[in-house]
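**Q** need the 3D shape of this:
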Amino acid sequence: MFRNQYDTDVTTWSPAGRLFQVEYAMEAVKQGSACVGLRSRTHAVLAAANKAASELSSHQRKVFRVADHAGVALAGLTADGRVLSRFLRSECINHAFVYDAPLPVSRLALRLADKAQVCTQRSWKRPYGVGLLVAGLDESGAHLYYNCPSGNYFEYQAFAIGSRSQAAKTFLERRFEGYNDYTPDQLIKDALSAIKETLQGEKLTSSNCTVAIVGRKDDGTVEPFEMIDAKRIQEIIDSMEATEEAPASAAEAESSSMQEDKGTDAGTGTDAAPMDI
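**A** The predicted model follows:
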């Protein structure tokens, strides 16, 4: 990906009007482990695939709590993600101290985008090589934002980033129209299903994924941002697998019964009448 003299400085534009170091940072996001976010009217869910660097090492955290009403999931350089998550945590604390109210999620995403954008216009800095999914809850409901290393940010109903995220996006695109009315458990199941699409045949278990949720209950009380424990995740995965196996076993039983019926008909049938010539 070497671009000659046009990628030695983040402020050097190529003749085609591109900043290659920013594009390299966006490529780092594509190489990171997959993360998925989706939301309904009242809840937002973040899920991430836990991918260890080697068999002898543990995985790095990909989901971070920012405040009681917000959290982030990241793909790319985890070290950059930890720095940005601490920045977001500090912003939420300062806003709560001054205004005695939680920082709106849209403003949280904007401040993160502004911090990332500064690194695209200073020659002594480099862009953050991490993309973040920001999920949270405020007075207007649940929100999900994607923040790009370029400083752009977008709000989504559901989104996926990281390696092999296109498979998860395809899954989410088929189902996102009904997410507004989903229950928290349905959102978690779809998040796990989307993560499963990115594993390329690897079995989904509670040890290779992380799920977090934030939302508002029916009585108006807020459910703080929290990680779902591994036991509950495994129970949900087991129920999903049982649901998938039930139609398959029913189809096998039906096909076997049809074959038996065909065999019986063949044994008791009469010879066909000769054709008149």
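**Q** contacts and neighbour counts: CA atoms only from here.
**A** Will do.
**Q** can you get me a residue count around the residue nearest to Val211 when sequence neighbours are not counted?
**A** With sequence-adjacent residues excluded and distances taken as C-alpha to C-alpha, 6 or more residues apart in numbering, Val211 is closest to Ala47, at 4.4 Å. Other residues lying near Ala47 total 29 when counted by other C-alpha atoms under 10 Å.
**Q** likewise for Asn147?
**A** When neighbours are defined as other C-alpha under 10 Å, Asn147 has 21 of them.
**Q** what sits closest to Val134 if chain neighbours are left out?
**A** Val72 (4.6 Å).
**Q** so Leu137, which state does it fall into?
**A** The three-state label given to Leu137 by DSSP: H, G, I helix; E, B strand; the rest coil is strand.
**Q** that one contacts Gly215, correct?
**A** Yes: between Leu137 and Gly215 there is a contact under C-alpha atoms under 8 Å: 6.2 Å.
**Q** mutual contacts of these two, please.
**A** Both Leu137 and Gly215 are contacted by 42-44, 69, under the criterion C-alpha atoms under 8 Å, 6 or more residues apart in numbering.
**Q** redo those as JSON lines? Include distance to Arg86 and neighbour count.
**A** Converted to JSON lines, the shared contacts of Leu137 and Gly215 look like this (distance: C-alpha to C-alpha, whole Å; neighbours: other C-alpha atoms under 10 Å):
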{"residue": "Thr42", "distance to Arg86": "26", "neighbour count": "25"}
{"residue": "His43", "distance to Arg86": "23", "neighbour count": "28"}
{"residue": "Ala44", "distance to Arg86": "21", "neighbour count": "30"}
{"residue": "His69", "distance to Arg86": "15", "neighbour count": "25"}
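**Q** wait, a strand at the residue nearest to Val211?
**A** Yes: checked against three-state DSSP, Ala47 lies within a strand.
**Q** the structure of the following sequence is requested for comparison with the preceding one:
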Amino acid sequence: MMPARGYDMTPTMYSPDGRIYQVEYAIETVKRGTLAVGVKSKDGVVMAVEEIPRKLQVSGITQKIFQVDDHIGIAAAGYIPDARVQVDDARTFSQSHKLIYDEEVEVETVAKHLADRCHQYTQYSGVRPFGVALIISGVDQRGNLIYVTDPSGTFVSYSAVAIGAGADDVNSFLEKNYKDDMSLDDASALAIAAIELKSETKEEKSIKMSRITKDNRTLQKVNDSDLEKYSKAAKEKFPKPN
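**A** Next comes the predicted model:
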């Protein structure tokens, strides 16, 4: 990255070559976070993250996967305190929508709301952009959906995607191995294979996973025994490239 030369003091200032350095710094923060992966299947959506707990940390509590509504979950990469603020915003927005319209909020509507909020933080002095990217996954009347928001306020729909450190290589891996008609179990195995591609520990114990099926439309945590099963399937079905 070229020297900012004072143009990085506020997100409201463009550099002479048309860049907003504060936003670029926030995106760089995302790239330094541990991996988060989202994979869509014909039966639902899967979110998986890598979490490396300290020795005495209670490992059963997931720090990077959040429930927004029964049918919507979020996985984060980057500065996680910023993710908590956005998740709280998404929960309030989702519940307000249900009270006003008497129906569950669509996944895209939540993604757009959070992206709009990210964009607001690039337009005012005295604030900084959110240093986190989010994978917003869910099942609604439109089907199984995955969106990604980033600090610039962009939101894009994906069939499979990775964010965080090494995301470029992992996304290339997903492009080669993803299929539109994947079962939920195969999507879970692919998500683990994608994380293990760049994992620091190479252990399934460092992976946390949740998923939402189109049958019950409820976010459910995947237990350790199932994670072990999917890890074995990942090694068989999705070998790492040489």
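**Q** which non-adjacent residue is nearest the residue opposite Pro129 of structure 2 in structure 1 once aligned?
**A** Using TM-score structural alignment, the partner of Pro129 of structure 2 in structure 1 is Pro127. Closest residue to Pro127 of structure 1 apart from its sequence neighbours, by C-alpha to C-alpha, 6+ apart: Cys119 at 4.9 Å.
**Q** separation between the residue nearest to Val211 of structure 1 and Pro15 of structure 1?
**A** Between Ala47 of structure 1 and Pro15 of structure 1 the computed distance is 40 Å (C-alpha to C-alpha, to the nearest Å).
**Q** what's the answer for Ala116 of structure 1, then?
**A** According to C-alpha to C-alpha, Ala116 of structure 1 and Pro15 of structure 1 sit 24 Å apart.
**Q** give me the more crowded residue out of those two.
**A** Between Ala116 of structure 1 and Pro15, Ala116 has the larger neighbour count (other C-alpha under 10 Å), namely 24 against 8.
**Q** sorry, back to before: dump the residue contacts of the residue nearest to Pro127 of structure 1.
**A** 125-128.
**Q** make a ChimeraX selection of whichever of those turn out to be buried.
**A** ChimeraX command restricting those to the buried ones, with burial defined by 16 or more other C-alpha atoms under 10 Å:
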select :126,127,128
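**Q** distance between the one helix or strand Glu236 of structure 2 maps to and the chain's centre?
**A** Assigned by DSSP states H and E, Glu236 of structure 2 belongs to helix 224-237. Distance of helix 224-237 of structure 2 from the chain centroid (C-alpha atoms, centre = their mean, to the nearest Å) equals 21 Å.
**Q** equivalent analysis for stretch 138-148 of structure 1, please.
**A** The answer for stretch 138-148 of structure 1 is 14 Å, by C-alpha atoms, centre = their mean.
**Q** kindly report the same for stretch 168-180 of structure 2.
**A** Here stretch 168-180 of structure 2 is found 15 Å from its chain centre; the criterion is C-alpha atoms, centre = their mean.
**Q** in it, what's buried?
**A** 170-171, 173-174, 178-179.
**Q** check the mean deviation of the host helix or strand of Ile192 of structure 2 from structure 1.
**A** In this structure, Ile192 of structure 2 is located in helix 184-198 according to DSSP H and E. In the superposition with structure 1, the average deviation recorded for helix 184-198 of structure 2 is 0.7 Å (mean C-alpha distance after the TM-score superposition for structure 1).
**Q** show me the residues around His95 of structure 1 that make contact.
**A** His95 of structure 1 neighbours (C-alpha under 8 Å, 6+ apart): 101-103.
**Q** run those past structure 2 and keep the common ones.
**A** Contacts conserved in structure 2 for the contacts of His95 of structure 1, using both residues aligned by TM-score structural alignment, their matches' C-alpha atoms under 8 Å: 101-103.
**Q** top of the residues you listed by neighbour count?
**A** The kept ones among the contacts of His95 of structure 1, ranked by neighbours (other C-alpha under 10 Å): first place Leu103, 21 neighbours.
**Q** so what's that residue up against?
**A** Neighbours of Leu103 of structure 1 in contact, by C-alpha under 8 Å, 6+ apart: 92, 95-96.
**Q** 6 Å - rerun?
**A** 92, 95 (C-alpha atoms under 6 Å, 6 or more residues apart in numbering).
**Q** repeat that for Phe173 of structure 2.
**A** Contacts for Phe173 of structure 2 (C-alpha under 6 Å, 6+ apart) come out as none.
**Q** what does the one 10 residues further on give?
**A** The contact partners of Ser183 of structure 2, taken as C-alpha under 6 Å, 6+ apart, are 41-42.
**Q** any idea what it aligns with in structure 1?
**A** Looks like Ser183 of structure 2 aligns to Thr183 there (TM-score structural alignment).
**Q** strands of structure 2, start to end?
**A** Under the criterion DSSP state E, strands of structure 2 are mapped to 36-40, 44-50, 65-69, 72-78, 132-140, 143-149, 155-157, 160-163, 207-213, 219-221.
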